[in-house]
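Engineer: my questions are about this predicted structure, shown below with the sequence.
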Amino acid sequence: MKHEAGDQPLRPDELALIDRYWRAANYISVGQIYLLDNPLLRTPLKAEHVKPRLLGHWGTTPGLNFIYAHLNRVISRRDLDMIYICGPGHGGPGMVANTWLEGSYSEIYPDVPRNEEGLRRLFRQFSFPGGVPSHAAPETPGSIHEGGELGYALMHAFGAAFDNRELIVACVIGDGEAETGALAASWHSNKFLNPVHDGAVLPILHLNGYKIANPTVLGRMPEEDIERLFLGLGWEPHFVSGEDPASMHRQMAATLDRIVSRIRTIQDSARGSHDAATMPRWPMIVLRSPKGWTGPKQVDGKKVEGFWRSHQVPVANARGDAGHRQLLEEWMRSYRPQELFDADGRPQGDLLTLAPTGERRMGLNPHANGGLLRRELKLPDHRTFAVDVAAPGLSVAEATRVMGRYLAEVMRLNASVRNFRLMGPDETASNRLDAVFEVTDRVWMQDIEPFDTNLAADGRVMEILSEHLCQGWLEGYLLTGRHGLFSCYEAFIHIVDSMFNQHAKWLKVSRELPWRKPIASFNYLLTSHVWRQDHNGFSHQDPGFVDLVANKKADIVRIYLPPDANCLLWVTDHCLRTYDRINVIVAGKQPSPQWLDITQADRHCDVGIGTWDWAGTVAGDEEPDIVMACAGDVPTLETLAAVDLLRQALPTLKVRVVNVVDLMTLQSEYQHPHGLTDAHFDALFTTDKPVIFAYHGYPYLIHRLTYRRHNHPNLHIHGFQEEGTTTTPFDMAVLNGIDRFHLALAALKWGPDAGTEGAALKAEFDARLAAHTAYVREHGEDMPEIREWTWTHGR
């Protein structure tokens, strides 16, 4: 939809006020990039007033300031509940400038007051050692989106809007960011936004034409093609374009007034109807303005404004070159700071009337500090969903199916407050979590056919074949005070590696800011894992996400590998109770033996690691000859099967079995809050006995976590070795050396010398491996002795 030239709601005094506010924000933004001192240019600019290292990004900033000023006007005029998501990567100068102008910055940081001294400190700290970053980081009031990595602004905006009925999320998307795959997919989020229960997202696609050193794809597209593109994606585009400030202010004000009215009409119509909500065509803005708008037209005879040279620091040598310094001073004085600040350096009183007050200021909106709004989940007693385990290995269950019944009850208990959602890329049923569909459905705002199942406009399960969107939606949902869980095939969670990194960094920094209140933890369930890919093959095999997770700050991450359904119940319940963490749960979905009853599981998981005396041949403090350790459901099964072989063949061999649920217990207590003391670790793994450790993922991680331990030289780790494709479950284990026969052979190799008896056993195990290989390639399934094996000791 094109703008209407005659739609001009701004009176001359309003136009003058909003332009002054914009000029003030631009002045403060330039000052942050360049100045150490002389913040109001009370004296001619000197070299020592300029920072020795000029860091920051100017090109996107004037457009961001323009948008912020106009959003302030419409918030005040309509009493809107609105937050601002700054997608362009380094828009920090604008976000800091605007929050300082509206007063929220100084309320959070009293040492940066709204006066000349405060302005001096604001300028000095920007991109300066000990200061603040150049993007809208956690330190920036009003931010839930860092923008340090492009592509995630719009999905964060939608995550914030889900279940936030009165919230409008204004999301600025740079045209460079719009080229990313994640952002391109994000435009489809409108198919999941329910106007009855959810808030609204207002995308503002800011086309200034250039990225770092090239034109942008969308920036070079004709307006007609852009309109057709977004109409096809289900949006209603409104265009604001030009470079004359007065014309642009009038266009933007008129457009925002129409759009806010349109949003309210959509919501009122949906909320007043007794029928199920249908998908509306939500409005959006396409804003075309010059890159580096209001900055220098040329520098050293080269084009700057409206070109990529304005992207970062347009005047590059203002400290060392007098000509550059004069150009900078002329640029800053062009904003007429004497009309913007009083004698004490405070913003002029009438200037401040444009900004909203209290929590309506976007810098202090509680949705941008979601811990203020976080309510604890109502959680059921996980023990009521437990699998009955009369003896180890006697029961068989699908761990994630049991977890699904627990999550269904979480959905039911929190249905009225709508503060819990389950995200996943089309895999809720595949991952055996389908019990949740007895309580809710998949949210779906497009047409629903009579033969469709579990689709509804008010569903609380979110499925789309984009791991990026699932991750970003949940981040936005958590950052605005709610709870959730993201379930994904293990191999494909790598798609969001960098998004995980960014969220972990956000949590690390925000935990150090006392004004940022704790948010609910980000919970991953990784299933359909590496050890059961019967038909998917090598493409679906990669357990390395946990290696990436383990790199992060110790107080942020947790990694859990529950060996059975009852342990998974405890872990799930625990993770949903935590905050300011990233919890990774790895659990299989296939039918598997169950080892611990719920009382044993609770006790075991509460510590995170422990001996299974019932499985070994020694108990308590009795010294073993060898330790058989395991982490993960399939490694646990194969370890117990290996112990079974050893018990039968070498009954005098003293074996201790150690199971690890919480992987971070393997680290030292000095490295991780869950780490074991050296004394506790030594009591489990001994100081000098061989340890055969069957691990779910890549062996190197276990070595990394334990390299400081006394018995590290005796740890022999068996894990995934990048072997195997479409094959049987047991053959996958064999190909990677974590099967019972390879583990038993390792025990014979590293344990006490078993003499001729041991040599005979080695030959037997080698022969059984050879027989297995021949059998599966002839019959296409595992041998009966493998498929039908059960644990029988101690029954």
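Structural biologist: Yep, it's here.

Engineer: CA atoms for contacts and neighbours, from now on please.
Structural biologist: Fine.

Engineer: check contacts around the nearest residue in space to Thr726 that is not next to it in sequence.
Structural biologist: Nearest non-adjacent residue to Thr726, counting by C-alpha to C-alpha, 6 or more residues apart in numbering: Gly537, 4.0 Å away. Counting by C-alpha atoms under 8 Å, 6 or more residues apart in numbering, Gly537 touches Gly724, Thr725, Thr726, Thr727.

Engineer: wait, the first one sits on Gly737?
Structural biologist: It stands for Gly724. No - using C-alpha atoms under 8 Å, Gly724 makes no contact with Gly737, being 10.9 Å away.

Engineer: for Leu465, see how far away the residue nearest to Thr726 is.
Structural biologist: According to C-alpha to C-alpha, to the nearest Å, Gly537 and Leu465 sit 20 Å apart.

Engineer: please enumerate residues in contact with stretch 745-753?
Structural biologist: For stretch 745-753, using C-alpha under 8 Å, 6+ apart, the contacting residues are Asp625, Ile626, Lys689, Pro690, Ile692, Ala754, Gly758, Lys762, Phe765.

Engineer: buried residues in that stretch, which are they?
Structural biologist: For stretch 745-753, the neighbour count (16 or more other C-alpha atoms under 10 Å) marks Leu745, Ala746, Ala747, Leu748, Trp750, Gly751 as buried.

Engineer: here's the one I want to compare it with:
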Amino acid sequence: MDATHGTRERHASGHRDDRRALPFVPGPLGPDSLQRIDAYWRAANYLSVGQIYLMANPLLREPLKPEHVKPRLLGHWGTTPGLNFIYAHLNRVIRQRDLDMIAVWGPGHGAPGLVANAYLEGTYSEIYPDVAQDLDGMARLFRQFSFPGGIPSHASPELPGSIHEGGELGYALAHAFGAALDSPGLTVACVIGDGEAETGPLAASWHANKFLDPRTDGTVLPILHLNGYKIASPTLLARMPADELRSLLVGYGYAPTFVEGDEPAPMHQAMATALDAACDAIADIRRRAGHGEAGRPRWPMIVLRSPKGWTGPDRVDGKPVEGTWRSHQVPVAAVRENAGHRAILESWMRSYRPEELFAEDGSLVVDLAALPPQGPRRLSANPHANAHRSAPLRLPDLGRVAVAVPEPGRLTAEATRVLGTYLREILTLNAASRNFRIMGPDETASNRLDAVFAVTGRAWQDEILPGDDHLRRDGRVMEVLSEHLCEGWLEGYVLTGRHGLFATYEAFAHVVDSMVNQHAKWLKSSRDLPWRRPVPSLNILLSSHVWRQDHNGFSHQDPGFIDFVANKRGDTARIYLPPDANTLLCAMDHCLRTYDRINVVVAGKQPALQWLALDEAARHCAAGAGIWDWASNEGDAGPDVVMACAGDVPTLETLAAVDWLRRHLPELRVRVVNVVDLMTLPAPETHPHGLDASTFDSVFTRDRPVVFAYHGYPWLIHRLTYKRTNHGNFHVHGFIEEGTTTTPFDMCVLNRLDRYHLAQAAIRAVPRLGARAEHAEEALRDALAAHREHVRRTGDDLPEVRDWTWPERSATEDHDRRIEGDIMQCGPTDADEPGRAGTVDGWTVVT
């Protein structure tokens, strides 16, 4: 569908002809409707330009003077008029069809238009009363944009109706599909800029239509906006031959309609026609799905091709601007200093004829104010964009799925397989509410979470063949080999008030570093807005981790995602390293109860020794870190050395080292400390989970050596503990970038995280051992030599290593396995933190 191309006459000032009325062009819009929708578009464009340039004289009631213009011109005009055009037309179909719709705006710097439309709809003034719909309010609207103490140039949390910032391109369509899941009455319009369309995440996101169930999910209406240029270069999709672009989109599974041109009248009619056709097609798809028609539908989409910087200056300083890359940011610069540029700006703004659009008091004229939808049907006020469906999950009793651990370190279990059983129970309890999903690359079974397939399947709308594994149209597990798409789905899902889990291999979580970073910024900003509702936390499970990627090798061995998350604000980031299955259950149960957090849980999937019964695990997780008395032998004299650990494999190797020391150096007094909540290590002024100074010193001592076996890169522990009294005595062992395809224990040896190197470090830290230390170290060197010979000869670990268990308790041994009560009471929980009203944030302690 193509609108007529053409170029209107230009004034000497470089602006398009100021005609008082558009020529009528046949289409779904009658003459009056055509004039009014164009006037509304002009009003949004006027407010957009004003935000970029002005700080006073908002309606140009006097000639433009230098002091009316901002000293620093920041903003992006190029994409804005196209967004305003789309917004006006979405308003029309929402109102005519009573649609429940939100919009995701992908172009990165379109906030001038989106703020303008929220202001025109009245929502902005309802939320921010000082930005009223009058002259003073309009002046504040203009001044605050990209101004110190004001609002950013992206569709940030401060913008009503937004769930997507767009500060980094690539994620709009993934967020839109995530928002549409399990919302059958919702339509999500997703505007994709042609620059964004070049990114890898967006390219994968086109395939999300293969996962949308028209019976139970909402609808995503992609609108690909081609304006031809990025910052300076042409965009690929805009330069593609038309038939090639159509073939690409049809190949992705869409039915595209093209709206192209630069003349407003035919473009309005073409866009109205395209939106009507798309809405009719969506209604037909839903009707057929409701009648049981199977198969994946071909969803509609719209391609809008309009000039970059549409309706802006034609030329500035003799160079073309409208329709070129020069309109990308601020098309007329140095307006304060250059009278000629100031004249161009004034002529440009007056070309929208603001005297026709705004009343004497600065409010939108009554005729135009009646155009947008009302109440919650407004794009800027739709409750879906403010997590209105947010409700706590129904979570199962952990006792039903926990591992029975009568003694520490005597039986094995697969932690994530146990977690899979727990997730199965969550899916069962919340089947009716449909507010929980699992997203991840093709690894649900690989990560041992496959118990969920007893009650659900993998979401799939295409053909299902005999022999396919657990594919279902209504599946609650979303799998596609794109971490970007999986994580983006979950962000869209939680931002609209639902709950979920993103599970992936640890090494490849880095693929979504930047996405998680943007989400953290969103949470930080939204937490300061009292009108923003809390959103369920972004929960990330990292499994198939660095220490058990011995078969895949170096490419799969990287624990650095933890370091990245640890850089986030203390009121947002949480990192848990449960040492066994029951602590994993407690940690994940807690994470799924929280809001406004990014929770990262790292857990292995291989059979491993279990340490804590469920009640002990719950108390340990609530404290975050604590002394394991049952593994310590310090007595009343206090320890010679503290053996600390964080992570499942580091815990195993630490306890094996302690066992070796007990047998070879029984006089050495050892305290074992386990850390499950990594953020207990920094000082409390750095992170709200940080142990207070007295508690930290009571656990790690003020002056004794601490040999710390850590799951990731060792320098993170030094960074987290640098303010602690005893930091200078911390000797941290972790991943030091030594990896290969080898045995599990050999991976530890290569990185000096194994029991023998840990025991050696403990011995060297206690000078009083004297000659006994020399003999012990010789025995450790012999053990390492035996390991090297055996593993290279047999390809397997030594039986005494592979089959090691914690010594069985004797009948006369003290059976007290408590974790120190004072530490339990002092350890922080999220429930102790200040939060917004409605936040569900606390531990469940099972007794």
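Structural biologist: Now that the structure is in, tell me what you want to look at. Quick caveat, the model's predicted, so the values are computed rather than measured.

Engineer: please state their TM-score.
Structural biologist: TM-score for the superposed chains, counting by TM-score structural alignment, normalised by the length of the first structure: 0.99, backed by 791 aligned residues with a C-alpha RMSD of 1.2 Å.

Engineer: is it possible to get CSV of the contacts of Gly537 of the first structure that adds distance to Val530 of the first structure, neighbour count and secondary structure?
Structural biologist: Putting the contacts of Gly537 of the first structure into CSV (distance: C-alpha to C-alpha, whole Å; neighbours: other C-alpha atoms under 10 Å; DSSP: H, G, I helix; E, B strand; the rest coil) gives the following:
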residue, distance to Val530 of the first structure, neighbour count, secondary structure
Gly724, 10, 20, coil
Thr725, 10, 18, coil
Thr726, 11, 16, coil
Thr727, 12, 21, coil
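
Engineer: of those, just say which sits nearest to Ala182 of the first structure.
Structural biologist: The shortest approach to Ala182 of the first structure among those belongs to Thr725, at 29.3 Å (C-alpha to C-alpha).

Engineer: from Phe508 of the second structure, how far out is the alignment partner in the second structure of the closest one?
Structural biologist: Using TM-score structural alignment as the criterion, Thr725 of the first structure maps onto Thr740 of the second structure. Applying C-alpha to C-alpha, one obtains 17 Å for the distance of Thr740 of the second structure from Phe508 of the second structure.

Engineer: so how far is Leu64 of the first structure from the alignment partner in the first structure of Arg619 of the second structure?
Structural biologist: Aligned against the first structure by TM-score structural alignment, Arg619 of the second structure finds its counterpart in Arg603. Distance of Arg603 of the first structure to Leu64 of the first structure, computed by C-alpha to C-alpha: 53 Å.

Engineer: between the two, which has more neighbouring residues?
Structural biologist: Leu64 (26 against 15; other C-alpha atoms under 10 Å).

Engineer: the more buried one belongs to a helix?
Structural biologist: Yes - under DSSP: H, G, I helix; E, B strand; the rest coil, Leu64 of the first structure falls within a helix.

Engineer: contacting residues for it?
Structural biologist: Cys86, Gly91, Gly94, Met95, Val172.

Engineer: for Pro184 of the second structure, same thing?
Structural biologist: Counting by C-alpha under 8 Å, 6+ apart, the residues that Pro184 of the second structure touches are Pro214, Arg215, Thr216, Asp217, Gly218, Thr219.

Engineer: does the aligned partner of it in the first structure belong to a helix, a strand or coil?
Structural biologist: In the first structure, Pro184 of the second structure lines up with Arg165, judged by TM-score structural alignment. Reduced to three states with three-state DSSP, the structure at Arg165 of the first structure is coil.

Engineer: roughly how far does Arg165 of the first structure sit from Gln721 of the first structure?
Structural biologist: Distance of Arg165 of the first structure to Gln721 of the first structure, given as C-alpha to C-alpha: 49 Å.

Engineer: in the second structure, what residues pair with the lengthiest helix in the first structure?
Structural biologist: The longest helix of the first structure (DSSP state H) is helix 245-271. Aligning helix 245-271 of the first structure against the second structure (TM-score structural alignment) gives residues 264-290.

Engineer: how about stretch 637-648 of the first structure?
Structural biologist: With TM-score structural alignment as the criterion, stretch 637-648 of the first structure aligns to 652-663.

Engineer: do the same with stretch 95-102 of the first structure
Structural biologist: Going by TM-score structural alignment: stretch 95-102 of the first structure matches residues 114-121.
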